[in-house]
Structures are given as structure tokens and as C-alpha cells.
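Trainee: any chance you can model this:
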Amino acid sequence: MSKISQLIDHTLLAPTATATQIETLVQEAVEHEFKTVCVNPAWVGLASRAAQGTPVGICTVVGFPLGASTTAVKVFETTDAIANGADEVDMVINIGWALAGQWDDVEAEIRAVVEAARGKALVKVILETCLLDVEQTEEASRCSVAAGADFVKTSTGFSKHGATVEAVRIMRETVGPGLGVKASGGVRTAEDLARMVEAGATRIGASAGASILADSAV
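Mentor: Below you'll find the predicted structure:
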């Protein structure tokens, strides 16, 4: 099993995704031994059935991509996704709260999702770092640690830009060795992946997983 492949959440979050494309995504993940497939909530059940009997995990997104739904909705999305077969949940924080310095609210919401997933699924917290400054990225990372999350994650891939080496480094330095750091958005080559891992990433969200593996073998 490739160490590189086990870093990758093989991702298809486009609103245009079809059942056939989701099934192909799972087949590719099984073939290349990716850690998970990451799909929108509507496809969790299908992906879970397609991956049954394989080591491939099922990852989905909550409050995606804006982070602006209510805490109750995010909690429901989490429990619903787990019931449908999700092993990992990537939740988007309320970015407006972060920008306004409402850190108690940010932390409480993360905690609510973590509690809904406890013992059933990992929780990754999407900070959308392209919309935050350094201090806000640090504080959002601290909130994630305090709330009991398993990972912090850079980006949805649907905002200004995706992961940067600097954001990954800041997140890693803030959370320490105890949490995972997921770099997502714009990681398309083996060189991109290597730079993110060097900065502290332990998981990569990418739609280009197969080409990354091919690139790494060159």
C-alpha cells in the first residue's frame, strides 16, 4: 500500500456529480488504495454501498461550502451522514463568526458537531483560510483543538483559493502534533503534495489523486 495514497481523500464535490461518477470515484479509490472518498451528503449512501468490503473510508461535508447554516442543521447533517455510512465529516465553520471574533460561538458549534459524531466518525474542521488572517487562522485552529476535533482543514475549494503552504504551517504550529491537518484545494501534483506534507499536512483532499500518484512514480 502506497504511503502517498493513504494521505489522499479522493474528492468529488461538484454539484454536477452523477451516480455513475460517484461509483467511478469509489472504484478509483479502491484501485489506488486512497484513504477515503469525499463526496457530498446526498452521495454518502451510494458511496458507502460501493465501498463495502474495501478499506476505503467515506468522507462527507457539513455546512458546505459557506458554513452559514445553523448549528442545529450542521448537527443534523452530521448524524444523517453517519447513519448513511460516513466515517469522516468535514464541517465548515461559521466564517462570519470568525471574522467578528465570536470565538465562543465558533468553538461551541464545532463541539456540537464533534459530540454528534463521537465514537462514530472523525471530524475535520474547515477553516477556509483564504478568508482569514493569520491570527484568525490560529484562533480557529485553537477552537478546533478545544472542541475536540480530529483535524483542521484549510479550505472548501469553493472560495478564493485553496490550500497554501503558509496556512498549513500556521495550522500545524497552532494545533501541535495531536491533531491532523488536511490541505485541500489546488493540490494537483506530487510536488504540491510534498510541499504540504513538509509544512505539516497529514491528509490531502484532492480530485487529482490518480495523477498525483502517477506523478510521484516518475
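
Trainee: can we go C-alpha only for contacts and neighbour counts from here?
Mentor: Noted.

Trainee: you'd agree residue 124 is up against residue 154?
Mentor: No - the criterion here is C-alpha atoms under 8 Å, and residue 124 misses it with residue 154 at 9.8 Å.

Trainee: what is in contact with those two at once?
Mentor: residue 182 (C-alpha atoms under 8 Å, 6 or more residues apart in numbering).

Trainee: helices of this protein, start to end?
Mentor: 19-32, 44-51, 71-83, 95-99, 103-117, 134-147, 165-175, 190-199, 209-216 (DSSP state H).

Trainee: may I see the buried residues of the fifth one?
Mentor: The reference is to helix 103-117. 103, 105-117 (16 or more other C-alpha atoms under 10 Å).

Trainee: dump those residues into TSV; add distance to residue 11 as well.
Mentor: Formatted as TSV, the buried residues of helix 103-117 follow (distance: C-alpha to C-alpha, whole Å):
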residue	distance to residue 11
103	30
105	29
106	26
107	27
108	28
109	25
110	23
111	25
112	25
113	22
114	22
115	25
116	23
117	21
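
Trainee: what's near enough to touch the residue nearest the centre of the chain?
Mentor: What sits nearest the mean C-alpha location of the chain, by C-alpha atoms, centre = their mean, is residue 90, with 4.4 Å. By C-alpha under 8 Å, 6+ apart, the contact set of residue 90 is 59-62, 123-126, 153.

Trainee: one more, for comparison:
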Amino acid sequence: MNYSITDLSNLIDHTNLHPDATAQDIQLLCQQANQYHFKMVAINQSQTALCAKLLNTSKVHVGAAISFPLGQTTLASKLFDTQDAIANGADEIDYVVNLTAVKNQQWSLVADEMQKIVFLCRQNNVISKVIFENCYLTTNEIIKLAEIAKEIKPDFIKTSTGFGPSGATIEDVKLMKKTVGNSVAVKAAGGIRNANDFLAMLAAGATRIGTSAGIAIITELTQRLTAQNTTTISITPTKK
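Mentor: Prediction:
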């Protein structure tokens, strides 16, 4: 499939989740996202209202991170924070699963959490993303989470927060996509900092990329197209 630079930019969630991000940092993030036609700004929940105000006339979405980065808050807390983020202007929600429940194989708790958060997002016409944090999970746990997601159908399942000991891998993206098929999209995030990694994640099956290096990636891809005297980049899916 062929992608223009704008097409590729629109697959990027432009990210600043640093705990010490200032209002000026967030303002710059929003300006950059608008300038480069990124899909979303990924920010901590407390920054939601500011981003919604800054991007009020833009096509860029506001994505609030919920129970981030550990996922270790109660369902009631996650639901409250999700509703609060939506009320403050979020139109995308990225929440972290309860990893302790996953490790305890409390799959009904995991499914109930996913069902209720996704339903709340769906009621408000908000995109939902479920963060697995694969660096802490076994292959079987990733598959089980993806199977639950295939039934509940959030908009995306996501590889990582970017705060764990490792981020997205090609193998994990392929595994997640193979398990959910076309029922749920896959977002890759964590450690994606150059054009080759970005394109490899798309080829593996991701259709959204979370990164703080979006400008560098798009700049590198633009330079490639200029050097090749072409306007599109072809991405061929890798074998599963």
C-alpha cells in the first residue's frame, strides 16, 4: 500500500507523557501536532483541558492516558478518570490494564474492566485503546488479552506505555494483530524513534504509532522521498 507523507503523519500519536512537562511544553506539543498533521497528542490526564483548548479548531485529537503508566488503580477510579478526561475534551482514551489481575489470571476482572471502559468511551463517541504493557507479559498472556479484546472490541490494543523496561517489538505487533485479526486495530508505542522502526511497525500490522520522535521520523521520510524523487512510500505487510 502506498502512503504519502501526510498519510504517514496521520498515523502518529505525538507524545509527551513526562511528569515534569510544563504548560509551555504542552503548548509546543500541540503546535507541532497541528503543523505536522499528527493524529493525536498523547498526554497525561491533567493536561486534557489545556490540549482541548489549544486544539479546539484543529483536526488533531486529544488522547488522555488513564491509570498511567502502571494500571494499578481500581475500576471505579479508571471509570471516573475516563469520564473526567472526556468531560475535559478528550476524544481518545489510552488506559493501562490491571497487570496484577493478568498475572493472577483473573480474566473476568480484566474483561469487566475492559468492557466498562470501552462502553463508556463508545457512549461518548470516543476512541478507546487498551495498553497491554507487553514487556511484563508472557506470550500466552498477550494472546489471552488480545482474545478478550477481540470479543469486547475496543478500537485499539496497544503494546506499551513507553515507561516499562522495553517497548514495542515487531514480534508482539504481529502476535497481537494475528490474534485480533480485523476486529481490533493495533497501536505500537515505546522506543520507536526512527523511520525504519516506524515503517517496520506498520508493515507488522500496526495502524497507529505512539512516539515522541514523530517530527524526526517524518523529516527523515520526507528526505527519503525527495532523494528518490517520489511522493509516496510503499509498505508491504510482513509475513505473519
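
Trainee: follow-up on the earlier one: distance to residue 4 of structure 1 added to the helices of structure 1, as CSV?
Mentor: Output for the helices of structure 1, formatted as CSV (distance: least, C-alpha to C-alpha, whole Å):
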stretch, distance to residue 4 of structure 1
helix 19-32, 10
helix 44-51, 20
helix 71-83, 26
helix 95-99, 31
helix 103-117, 27
helix 134-147, 25
helix 165-175, 18
helix 190-199, 9
helix 209-216, 7
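
Trainee: what's the local residue count around residue 150 of structure 1?
Mentor: 19 (other C-alpha atoms under 10 Å).

Trainee: which residues touch the aligned partner of it in structure 2?
Mentor: Superposed on structure 2 with TM-score structural alignment, residue 150 of structure 1 falls opposite residue 155. Applying C-alpha under 8 Å, 6+ apart to residue 155 of structure 2 gives the contacts 127-129, 184-185.

Trainee: among those residues, who's most crowded?
Mentor: Neighbour max across these (other C-alpha under 10 Å) = residue 129, 27 neighbours.

Trainee: corresponding residue for that residue in structure 1?
Mentor: So residue 129 of structure 2 corresponds to residue 124, using TM-score structural alignment.

Trainee: and what of residue 193 of structure 2?
Mentor: By TM-score structural alignment, residue 193 of structure 2 lines up with residue 188.

Trainee: tell me which residues of stretch 78-85 of structure 1 come out buried.
Mentor: 78-79, 81-82, 84-85.

Trainee: likewise stretch 57-72 of structure 2?
Mentor: 60-72.

Trainee: for it, which outside residues touch it?
Mentor: Residues outside stretch 57-72 of structure 2 that contact it (C-alpha under 8 Å, 6+ apart) are 33-34, 37-45, 47-48, 51-52, 55, 73, 78, 81-82, 85, 89-100, 161, 163.

Trainee: what range does stretch 97-108 of structure 1 cover in structure 2?
Mentor: Using TM-score structural alignment, stretch 97-108 of structure 1 pairs with 101-112 in structure 2.

Trainee: can you give me the end-to-end distance of that stretch?
Mentor: End-to-end distance for stretch 101-112 of structure 2, by C-alpha to C-alpha, to the nearest Å: 11 Å.

Trainee: before we move on, what about stretch 75-95 of structure 1?
Mentor: 17 Å.

Trainee: show me how far it is from its chain's centre.
Mentor: Put simply, stretch 75-95 of structure 1 sits 11 Å off its chain's centre (C-alpha atoms, centre = their mean, to the nearest Å).

Trainee: do stretch 150-166 of structure 2 as well
Mentor: Per C-alpha atoms, centre = their mean, the centroid offset for stretch 150-166 of structure 2 relative to its chain is 7 Å.

Trainee: just stretch 127-136 of structure 1 next, same as before
Mentor: Worked out by C-alpha atoms, centre = their mean, stretch 127-136 of structure 1 lies 16 Å from the chain centre.

Trainee: cool, and stretch 9-21 of structure 1?
Mentor: 15 Å.

Trainee: map residue 36 of structure 1 across to structure 2 for me.
Mentor: When structure 2 is aligned by TM-score structural alignment, residue 36 of structure 1 is paired with residue 40.

Trainee: could the contacts of residue 90 of structure 1 go into CSV alongside distance to residue 20 of structure 1?
Mentor: Listed next are the contacts of residue 90 of structure 1 as CSV, based on distance: C-alpha to C-alpha, whole Å:
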residue, distance to residue 20 of structure 1
59, 18
60, 18
61, 20
62, 23
123, 27
124, 27
125, 29
126, 27
153, 28
